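Colleague: Sequence first, predicted coordinates after that:
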Amino acid sequence: MATSPSPPPETPPPQRPAPPLPRPGQRNVLVTSALPYVNNYPHLGNIIGAVLSADVYARYLRQRAVNVIYVCGTDEYGTATETKAQQERVSPRQICDKYHALHKAVYDWFDIAFDVFGRTSTPTQTHIVQEIFWDVYNNGYVQEDTIVQLYCDAVCKRFLADRYVHGACPNCGYDDARGDQCDSCGRMLNPSELLQPKCSTCGNHPVSKSTRHLFLDLPKIEPQLAEWFETASQQGKWTTNALAMTETWLRDGLRQRCITRDLKWGVPVPLEAFKDKVFYVWFDAPVGYPSITAALCGDGWRKWWIPEEKDNVDIKLVQFMGKDNVPFHTIVWPGALLATQKPWTKLHHISTTDYLNYETGKFSKSRGVGVFGNDAIDTGIPCEVWRYYLLLNRPEGSDAVFTWDDLAAKNNDELIKTLGNYINRTVSFLSKSFAGIVPELIQDDEENIEFTSKINVELQQYITLLEKVSLKAGLKKAMAIASLGNQYLTRKAPWKLFKEGETRAAGSSLAFSANLVVLVALVLEPFLGYKFSRKVFEQLGLEHQPGVNNIIPDMFEPNLWLKTGMKTGVSQILFTALTKDQIAAFRTKYGGQQNEVAEDTDQMSEKGFTLDLRVGKVVDVKDHEESDRLFIARVDVGEEKGPRTVVAGLRDVYSADELRGERVILVCNLAPAMLAGIASEGMILVADKKKKVKVLTVKPDVEVGGAILPHGMSVTIGSQPLDRKAFQNASKLLRVGKDSAVVFDKQFKLVCKSDPTIMASAQGIPEGGKIK
């Protein structure tokens, strides 16, 4: 009797790779980048400030065989999202979906190697936020209180949180401050502090109304927080600005911080009495780090973020962000975690950046000023070039400025002449004279031994710097190794040896140089990305295999990768020169409205002096009725129309009597600005360092109205007045020099035009103080 054939065995489903988990007895590093908002494309400053910097460090650790995961994603809840949704007339969910995809496309193009790029508007996020809240609440670290909040009674019929309010800053008078922060002076605000507030949606003036909210009791957590900070900051070697900002918050004493908002789009508060509220973004957003980790590791996220003692793992959390995010990551978020009384993984090292400005001001998508992620793609300039320039210009310790001329110089003089030239010479000559076959390496060649030693000195310094998260210095060391390669080729001159019949010596030098090219590709891979290193590997006939043959070694050996007889590939152009015409076109395209007021090249020059400074006498001072920080001053600068009205935020450091009659230095070519409802016609310059503030002054007998200028430097003052951003750019090179002198660009002292022996004085402010 015939039997039916057996059914074919089922093909087992492909196994998913095991989620990356911390490993006992190994070095485990958790790298995070500040989560970008979903309300715009990221600009170059956003990219270098967190995402790209974290990518470099995570790549480096992978190439050193460290168990590391890099976690990032979009921050999708809060006022910014609701506001953007209103502007585009879509739902918050649609806004999140749109901008999450746009961000991911930009980061993919920039060759950012996240282990996971997730988002915060997920059920997992809600679950973990509420879990943390219940722990904090049940442990007695949440307080209820009634606060007076702005309420739009005219049209919107709702409480106005954060960015739903605009008004004048009570600190500096800037008339377009947001309800959470002033973009002019950087001060963090509450909406109720704004002067002459308006609803951002309908433009009406809101009323004050009482409402109940929940507060994180930071004063109660402060002793534990201060103890944790002391240990963590020392062990993790925090950056200077992170230390200073955290110490200031602790020194001034912590206050209870509101953790709820009257919004619809967010994680709901799981208390019946607060069911119509959501959690404030800075209680909710940092939870994105563990919730996005869950998208990568499933339930294994807890092994990274709340490891149990039995797990026996050591985890270091390294976080990257701009300086404006520091207090939330060093005070608020660790405070909440401490309040849970669970063993959460907390901050080990924090790497922060200052601001990257664009040519003559700040990036502004609405005004078409600056390069945003999608713009970088549209330029046709490869991502490797953008990565190199941004990392070499990383604003570490002070603000930095993007300029098109500098980008072109870095590309043409460094990437092409140093790096590209070295790789091209090696691969081309190897292909031309040895048919691409790696020749024999002469082991006892004295110059090979000498250069191997020099290379290893640089390599050890490179490793040390990257371990310290000194990214800009690490990139310079990587390029120093490439420079040694050029020096080696020039010294050995294999083309000359080959021509003279010294084929073996020529071949040996090329075998050495080709292996050094591999090392150069590896040490630059964290900075320039896979796209760069894959191109180099391809030219050398190697398959680029992450985790296998892209490991950065402890020591360079001249035959480590390419052995005698191996076949290499052919050379290809890695970088293309940027021409003056291209740069001019880019500057025009991305200059926005600023090009309309830049009438001469001096005004566009990064170091040109464009400020109209004059000696003024304060003839009258009175308090601003609506602000306890502002004066309304009348300053005589010798004009026929009489004294100018100037709003000055000096009440914290001067009394009216102290200022009255004082000689000051006034910026006279600023565009008039409405500051806290008063038209201000200039700016009194001050020197500031470590919270010590003094007005700039001159001798009391100096003539009112006299010009103040940098001695030995030409001054070009355009016909158009400077707006706030243009002033910030024009004044950024002013600093306090030695003996209270005020200097421009580190060398030109500010003096009286009528008598250059009379200098402007910062009145005892220490050297290095800022002028503003």
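Modeller: Everything's here; your move.

Colleague: switch to C-alpha atoms for all contacts and neighbour counts from now on
Modeller: Will do.

Colleague: looking at this, residue 532 is in a strand?
Modeller: No: according to DSSP: H, G, I helix; E, B strand; the rest coil, residue 532 belongs to no strand; its state is helix.

Colleague: Quick check: the gap between it and residue 119.
Modeller: Separation of residue 532 from residue 119 (Cα to Cα, to the nearest Å): 29 Å.

Colleague: which of those two has more neighbours?
Modeller: Using other Cα atoms under 10 Å, the more surrounded residue of residue 532 and residue 119 is residue 119, with 25 against 22.

Colleague: and the more buried one, how far is that from residue 489?
Modeller: Distance from residue 119 to residue 489, counting by Cα to Cα: 49 Å.

Colleague: Going along the chain, name the helices of the stretch 1-150 of the chain.
Modeller: Ranges of helices in the stretch 1-150 of the chain, per DSSP state H, counting those that start in this stretch, are 44-46, 52-63, 79-88, 92-109, 123-138.

Colleague: List the buried residues in the first one.
Modeller: To tie it back to what came earlier, the one meant is helix 44-46. 44, 45, 46 (16 or more other Cα atoms under 10 Å).

Colleague: looking at it, residue 209 is touching residue 146, isn't it?
Modeller: No: using Cα atoms under 8 Å, residue 209 makes no contact with residue 146, being 10.0 Å away.

Colleague: Next up, a structure to set beside the first:
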Amino acid sequence: MLDLTEEITEPSSIHITDEDQRRAGDIFLDYNVFTKPVYETPKKPQPKHTGIRNVMITSALPYVNNVPHLGNMIGSTLSASVFALYCDLAGYNVLSICGTDEYGTATEAKAVSENMTPRQICDKFHKLHCDIYKWFQIEFDYFGRTTTDQHTEIVQELFKRLWDKGFITEDSVEQLYCEKCPKFLADRFVEGVCPLCKYDDARGDQCDKCGRLMNAVELIEPRCKICCQRPVVRSSRHLFLDLPKIESKLNTFVEQRINDSSCIWTSNACTISNSWLRDGLKPRCITRDLHWGVPVPLEAYKDKVFYVWFDAPIGYISITANYTKHWKEWWQPSDDNEIELFQFMAKDNVPFHAIVFPSCLLAADAGYTLVKHLLSTEYMNYENTKFSKSRGIGVFGDDAMKSGVISDVWRFYLLYRRPESQDSAFIWDDFMLVNNSELLNNLGNFVNRSLSFVSRFFNSIIPSITKLEPVDTEFLARINKLFATYMRNMELCHLRDAIRNVLTIARLGNGYFQANQPWVAVKKPETKQRSGVVISVAANVACLLGAMIYPYMPTIGKQIWIEQCDLPESQMSFVQIIKNEFTVKRLFPDGHRIGKPVPLFRKIDPDEIKRLSQVYSGSSASSVTNGNEPK
């Protein structure tokens, strides 16, 4: 594992020593084939006990009631998928889990608005989520759902353990009740004016504008979302998670995680967690007066279900259980089997993953795996406003599928603008600029010119190398430094910074190509061999870029490595480079014949961007998203 405390080298400050150059040249010339090991049997993933790093990755479960937009995907599903692909290249034993969160008020409200049953809504949108993620190449070992018998069983068992250990209390709660419907209005069935920012359409559990969490009775001028009538206040008996009782233990856990240099908690995760703990925890209601949810297994509460934010995080466990019979080895491991849990989300999900869910697992005292790395992003906005599933503002997943732009380019741009430390924005003109400058003219240009030169002047055979000049070893030494920086950024889940390391290597490659002018040297007998050395070095770096870009752009990465370089997928690995202390080795054997080089990217022109911005700015999603049902 990399030392995460080591300072990350910025490209502008790379210092190359004579020893760096000597080592770069020696290891590059010493070719040896490497095939990455296979650590698990398909469909039966188990943690390993032989020193292999066991990494479990979860994405915040997307709520099933709507079409995911680009802002949803970048903070959770896309980022988690990228990191999982990287971990595979790094040789870790990886289990990646996600699925649709399907219970709760929003699903009931959506079912009412579309005149369908909650189950029909879940089936419809679960398939839509699967289709969108498949197109975006967002893949997990298993993408499940929370409306399963296994989920109900695990949620109820965990609740019973909390109940038996005295971490559940009972109390009466004042709730809004619609006399016309007639029913208690849980969360998303009521809207009104936010008492803090005075936003007109705040929901019964949270204000979309200022982000404040609240109880529905706090709303000013509340209205029933079904009939628009003003509800009355009535009392209802509910169950609460006694957070104050576990607060000391939770405080110790959070403090240890934040202060442990081997743990990665993003800045906003630390700030939000500390804010909740500093203000003091209060008992949190975990039941709702609904029909669509996990039933409470107590006779006195048989007409209630669990609040979605109590049962949803437990979905990580139940989805794993639906995937493999070895689920307890991941979630309740033995002492000799360390599991590193990485959890990806946007910052609004931090309280539930840093406070509520760990509190449940700590209180249960059953040896559950707790989050070690909590990776939360800021928000990605759309142009000069916010993405909104409910109002159809922004580019939605199904819009991107119909855009005519390949999914790898969408993935790249979202990750290039990933809101790691501050809010970012999807901007159409910037989308065009980044595609044309970074992908077409930089990365694509370097890969294509390197491999095309091999094809044109060397009959598609990678030229052999017996000697490197100082200009070559200096170039390779810089690549090694940047590759090590890329690896550290990936280990720290700085996905945006790592993608810039890839682009910097491509720029250095173009500069190396330009400075050595192999197109001139190849035409003279006395310098053709030198031309071959330059091209061989460039082609090897181009191939390396295929592996480095693969987590971000899976299709492009495979096109470079498998189709154009004609290397087996089993050799696409960082393991040997890691063993060589991040010194890049030669990837092509002597006499290797490459495949056919073809351009990787196409230019996007202003007319196309104008058309896309007019057609795919949420209009199609608006027809799908009736009402205000975001999670």
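Modeller: Everything's here; your move. Remember, it's a predicted structure, so these values are computed and weren't measured experimentally.

Colleague: so what number do they get for TM-score?
Modeller: The TM-score (TM-score structural alignment, normalised by the length of the second structure) is 0.88; 573 aligned residues with a Cα RMSD of 1.6 Å.

Colleague: Mind checking which of residue 209 and residue 146 of the first structure has more residues around it?
Modeller: Neighbour tally, residue 209 of the first structure and residue 146, criterion other Cα under 10 Å: the higher count belongs to residue 209, 14 against 11.

Colleague: which residues touch that one?
Modeller: With contact taken as Cα atoms under 8 Å, 6 or more residues apart in numbering, residue 209 of the first structure is in contact with 148, 149, 150, 151.

Colleague: For the last one, what is the corresponding residue in the second structure?
Modeller: Residue correspondence to the second structure (TM-score structural alignment): residue 151 of the first structure is matched to residue 177.

Colleague: Which secondary structure state is assigned to residue 303 of the second structure?
Modeller: Assigned with three-state DSSP, residue 303 of the second structure falls in the coil class.

Colleague: how about the strands in the stretch 551-700 of the first structure?
Modeller: All strands of the stretch 551-700 of the first structure, identified by DSSP state E, counting those that start in this stretch, fall at 613-623, 631-636, 644-648, 663-667, 673-675, 678-680, 683-684, 686-689, 692-695.

Colleague: what's the fifth one aligned against in the second structure?
Modeller: Spelled out, that is strand 673-675 of the first structure. By TM-score structural alignment, strand 673-675 of the first structure lines up with nothing in the second structure.

Colleague: With the last one instead?
Modeller: When the second structure is aligned by TM-score structural alignment, strand 692-695 of the first structure has no counterpart there.

Colleague: what's the answer for the longest one, then?
Modeller: For strand 613-623 of the first structure, there is no aligned range in the second structure, judged by TM-score structural alignment.

Colleague: Now do the contacts for whichever residue in the second structure pairs up with residue 317 of the first structure.
Modeller: Matched to the second structure by TM-score structural alignment, residue 317 of the first structure sits across from residue 341. Neighbouring residues of residue 341 of the second structure by Cα under 8 Å, 6+ apart: 55, 56, 57, 58, 369, 370, 371, 372, 373.

Colleague: counterpart of residue 567 of the first structure in the second structure?
Modeller: Under TM-score structural alignment, residue 567 of the first structure pairs with residue 593 in the second structure.

Colleague: got it, and residue 413 of the first structure?
Modeller: So, by TM-score structural alignment, residue 413 of the first structure is matched to residue 437.

Colleague: Compute the number of surrounding residues for its match.
Modeller: Other residues near residue 437 of the second structure come to 14 when the count uses other Cα under 10 Å.

Colleague: cool, and residue 271 of the first structure?
Modeller: Using other Cα under 10 Å: residue 271 of the first structure sits among 10 other residues.

Colleague: and the alignment partner in the second structure of it, how far is that from residue 470 of the second structure?
Modeller: The pairwise alignment with the second structure assigns residue 271 of the first structure to residue 298, based on TM-score structural alignment. In this view, residue 298 of the second structure and residue 470 of the second structure are 76 Å apart by Cα to Cα.

Colleague: How about residue 217 of the second structure?
Modeller: Residue 217 of the second structure is 73 Å from residue 470 of the second structure, by Cα to Cα.

Colleague: what does residue 554 of the second structure give?
Modeller: As for residue 554 of the second structure, its distance to residue 470 of the second structure is 34 Å (criterion: Cα to Cα).

Colleague: swap in residue 196 of the second structure?
Modeller: With distances taken as Cα to Cα, residue 196 of the second structure is found 65 Å from residue 470 of the second structure.
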